[in-house]
Every structure is written in structure tokens, then in C-alpha cells.
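Sequence isn't available, so here's the structure alone:
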């Protein structure tokens, strides 16, 4: 886990899907005056240089945010996400990409709380420098899975959790399911967002069904969206796509994604089989 650096992948198709959904959830949370808490269990560095050697080595952002950067007439939610990335760049050229903490910094209000967990010492140091002085913010170099016990329920009883480990270790898949159960047992009404990779291993294929089982008692149900952009490498490995599983989602999120996912698939797809899926369970009301 400590060897993983998201800088190699910043701004790729998986980041687009993850951060599009995150932005919509945080926009919705901000519509009510009462403060809320965002817990990010695997925060990363907070922002990434796309001109640096890590991002340039693979150039993954070019087939992700790069394909949206100058596209005209995007649907409102997609245009909002691109506008946030442009804000992070100060209105100039695409040279930086915000991680989830960077997006949170732009979307949370001063009264909202932010808890950021990151174990990689270099990324944690960058994150502390970037957001350590923000009011109501904690930057912790400790295990985000374990941290949920301390974070939930949040003081205002309004909150969201983002869970997106690297999944370099197969044990992360089971930890994610356990973390979701922990979240719902401590804070049943909370919104929980889980990002996961579409890769050819059993654990990844089984994760959505396991999350559905863990979320079956969630009061507002769940939403599951995937974006599959290419076949992967010739040997069957590589990141084919990704998914976001949202528990207790904003009620508007399904219709928002239904309107923009066909275009997003067209723009980010890298072969004729590119596709998306979108499904929802409305819960117990």
C-alpha cells in the first residue's frame, strides 16, 4: 500500500468518474445550511502536477480529463466538474489535477468538517502543507479504515465518507466491505461512496454484489454506476474501467448520471465496446 502513488494515474478516466460523482454528492450536501463532515479514507496528496514525471510517464490524463477540457456544451454536472478542475488550475492551461481533497477544499464551506487519512509519508506531508491550516480539518497519517470508528457518527449527524484504496492488496476488497458495514452500523443515514477498479480478478468482480448485500438495510438504498472504457492490456490485465457504489445517494443523482453517462462513455471510450451501467435500489424509504 505504501508504494502506491496516485500521481501516475491522476486525471484518468477513473478519476473523472469518481470525482464527477463526488462533486455532485458534495454539491447536494451543501444545499442545506447545517454543516456536514466529509471523511476521506485514502486521501492521497490532494493535488497532482500533470507536467511532472509521474503523470507524464503514462499520460493517462490525456484520455481522461484531457478529453473534456475544451469540449463545448457539456451537460451541467459534467461542465461543473470540468469547471472545478479549471478553477484548481487558476483558469489557465491544464497543468494540475485536484485529488478528492482538492475538490473538497473548493466545495466544502468553512463550517464543514474534513477528515483526511493518508499513510504514504510523502503524500501525507504534501496534504498537510496544502490543507492542514483549513478550519475544521484533520490530516492524519493513519489507517483510514480504522479511523471510521472515531469519525462516525459526525457531530452534526450529517456526513459523507469516500472510500477509495489503491486495491494493490487483494485484502483491500474485504476491508472495503467491512468499512461499509462499519459506516452503516454507526451512521445509518450517512452517504458512503466507494470507488473500485474494473480489473480481471475475482475480488473485483464480486465486490459490487458484496456491497449490495452490505447496503441492503440502508434507508435510502444505493446507486451503482460503472464506466468501461477499453479491453485492458493484451494479457487481460490493466484497468478496463471503474465503478462508483454510492449508499444513501442524493435522490437526484440517478437522473443526473442517466443524462450524462452516454456522452461520457462516448468521449472517454477507447474501443467500440466502451459502455456504462447504471442501477439503483431505492431502499426502505
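That came through fine. Just so it is clear, the model here is predicted, and its values are computed rather than measured.

from here on, contacts and neighbour counts on C-alpha atoms
Noted.

so who does residue 137 touch?
113-116, 131 (CA atoms under 8 Å, 6 or more residues apart in numbering).

ok, now with 10 Å
37-38, 105, 110, 112-116, 128, 131 (CA atoms under 10 Å, 6 or more residues apart in numbering).

Counting neighbours, what do you get for the residue nearest to it when sequence neighbours are not counted?
Excluding the flanking residues, the one nearest residue 137 by CA to CA, 6 or more residues apart in numbering is residue 114, at 4.7 Å. By other CA atoms under 10 Å, the residues close to residue 114 number 24.

Structure two is appended below for comparative analysis:
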């Protein structure tokens, strides 16, 4: 309950996560049928980069600021860049979209968003922010309980984003359990699970556990901004995507090299690794 994402909004991990999210939402909008989006850890939804919290860490300056200034963005970066530019029409970078704002901007009038947030102040702010948007439902509850309660959606197509703060031990196990619950109820949904990369060993165990679940289609897309030899620091981050949209892995193989160079010139790295049982 102590975690507040406002201190970290727009950092490199946000850029990786939200650029991927934008690609998945654009894929879902290619069919006319409505889709549902469930966000298990929604946060505030939109962040002011001039706030006291954002200014205190300045993480966005090494994240979204670098990406917005980077030359030759690939087509796969377009959805997120478009949302950020729309929020900042004068060209000055002040507002950064959380995952709810990314999805709200890219989705259509007949699509639906369910946003779970456990922090009481953030949940209240989130409810105020989307009060005028009939597509959006805000739920002050634990996100993993939200998977049990809100899956499957009536639309029968869509995406679940699991993006916990990793502020206490056992989060990898909770994510695996949440995925298992979701797949049991909604086997055809898209699931995206975000994780930090500090020590490689817990990540490797997480990947191995997922591989043993017998997933039909899944991959991990990782972005590193540091060499990864210091397990006490945030070296990178990853997203596991289960039931990914068609050719998302190909799009990520285009996007991630550009992000790595923009965010960590000369030392950034990336990989896209399948997680199906071999």
C-alpha cells in the first residue's frame, strides 16, 4: 500500500510496457467487435510530470523524454507516441499516460475498460478522472481478486494487464496464480504480465514455471538498460504475453532495438523469447 507510481511515471519500464500495450490495443481494434480491457493495478491513469513526486525522482527524463526525442521511430512505436503527443499538444512534455489513459485513447466508443486499484486515494482519483467516460468502470479492490470477479467479460475478447508494484515478496507466484485463474475462466483472452529484472534467477524460475503450464502461445519481451550484473538495482524489465496478437513478437523485435538504443545508448539490450513448452 506504500507504492505510488507517480514517482516513477514515464520511466523506461513504463515506456516499454505502454508501447507494447498500444500495439495490442491497436490489434484489437482491427475487428469491429467490442473488446474488454482489465487493468489489475491501474494507478492514477494519468501523470503530471511537473508534480512534486515526478520531479523528486526525475525518472521520466531518462525514459519518455529520451524516447520522444529519439530519431527515426519505427511504426511499432506509433501508438504510444501518438497518445503522448495528443496529451501534450504544445510540444512540451508535461503529461504522461498510465495504462488506463493509453487504452482509453486508443479504444473505441463500444469497447469497455475495468480498472482495479487498491490504494484508496489513487482509486478515488482514478474514479474522478474517468467519471465522464461511460466505457470505464473503476473498482477499488485487489487486482487478483478482480481477475476472479471480472473474467470472463461479456465481450469474450480482450486483454488483461497484470502490472503489480513488486513491493513485497511472492509477486511472481501471485502473478502465476492470477494467470492460472484467468485462463481457467477465459482461455482465449490476451494476458500481459509485467515484471522487473534485478536478479536473473527469480525471472528464470518464473519463466520456467509458466513454460510448465502448457501454454499454447506465449513469449517474454525484455528490455535491459544496464548490463544486469548488479542484482540490487533495476537493470531492466519484461512483459510476458500469453495468447499474443498475431505477429506481436515480430513487432516487438522491431520496437525493442530502437527503445534500447534510445533509452540506453551503447549498453541497452533486448530479447524476445518463447515460453511454450519445448
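Yes, it's here. Please read all numbers here as calculations on a predicted model, not as lab measurements.

where does the TM-score land?
Overlay of the two chains. TM-score (TM-score structural alignment, normalised by the length of structure 2): 0.94; 277 aligned residues with a CA RMSD of 1.9 Å.

hang on, the earlier thing: quick check: the residue nearest to residue 137 of structure 1 touching residue 162?
No: counting by CA atoms under 10 Å, residue 114 of structure 1 does not reach residue 162; the two are 11.2 Å apart.

any common contacting residues for those two?
Contacts common to residue 114 of structure 1 and residue 162, judged by CA under 10 Å, 6+ apart, are 38-40.

measure residue 124 of structure 1 to residue 132 of structure 1 for me?
To residue 132 of structure 1, residue 124 of structure 1 is 10 Å away according to CA to CA, to the nearest Å.

Spell out which residues are contacts of both of those two.
Counting by CA under 10 Å, 6+ apart, the residues touching both residue 124 of structure 1 and residue 132 are 116, 139-140.

Closest one of the residues you listed to residue 248 of structure 1?
residue 116 (21.2 Å; CA to CA).

ok, now which ones touch that closest one?
Applying CA under 10 Å, 6+ apart, the residues contacting residue 116 of structure 1 are 38-46, 100-101, 124, 127-128, 131-132, 137-142, 144, 147, 162.

Identify the residue of structure 2 aligned to residue 193 of structure 1.
Matched by TM-score structural alignment, residue 193 of structure 1 corresponds to residue 192 in structure 2.

On the three-state scheme, that match is what?
Using DSSP: H, G, I helix; E, B strand; the rest coil, the structure places residue 192 of structure 2 in strand.

ok, it - contacts?
17, 20-21, 24, 39, 159-163, 179, 218-220, 238-244.

Out of the shared contacts of residue 114 and residue 162 of structure 1, which end up buried?
With burial judged by 16 or more other CA atoms under 10 Å, the buried subset of these is 38-40.

sorry, back to before: would you mind listing the residues in contact with the residue nearest to residue 137 of structure 1?
Neighbours of residue 114 of structure 1 in contact, by CA under 10 Å, 6+ apart: 36-40, 101, 104-105, 108, 131, 134-139, 159-160.

about what we covered before: so which of the contacts of residue 192 of structure 2 sit within strands?
Under the assignment DSSP state E, those contribute 39, 159-162, 218-220, 238-242 to strands.

Show the buried residues in these.
Looking at those with 16+ other CA under 10 Å, the buried ones turn out to be 39, 159-162, 218-220, 238-242.

Now do the helices in structure 1.
13-29, 53-58, 65-68, 76-88, 100-107, 121-131, 144-151, 171-186, 202-214, 253-268 (DSSP state H).

These: which one's closest to residue 229 of structure 1?
helix 253-268 (6.5 Å).

Now the closest one on structure 2. Mean distance?
The superposed helix 253-268 of structure 1 is, by mean CA distance after the TM-score superposition for structure 1, a mean 1.4 Å from where its aligned residues fall in structure 2.
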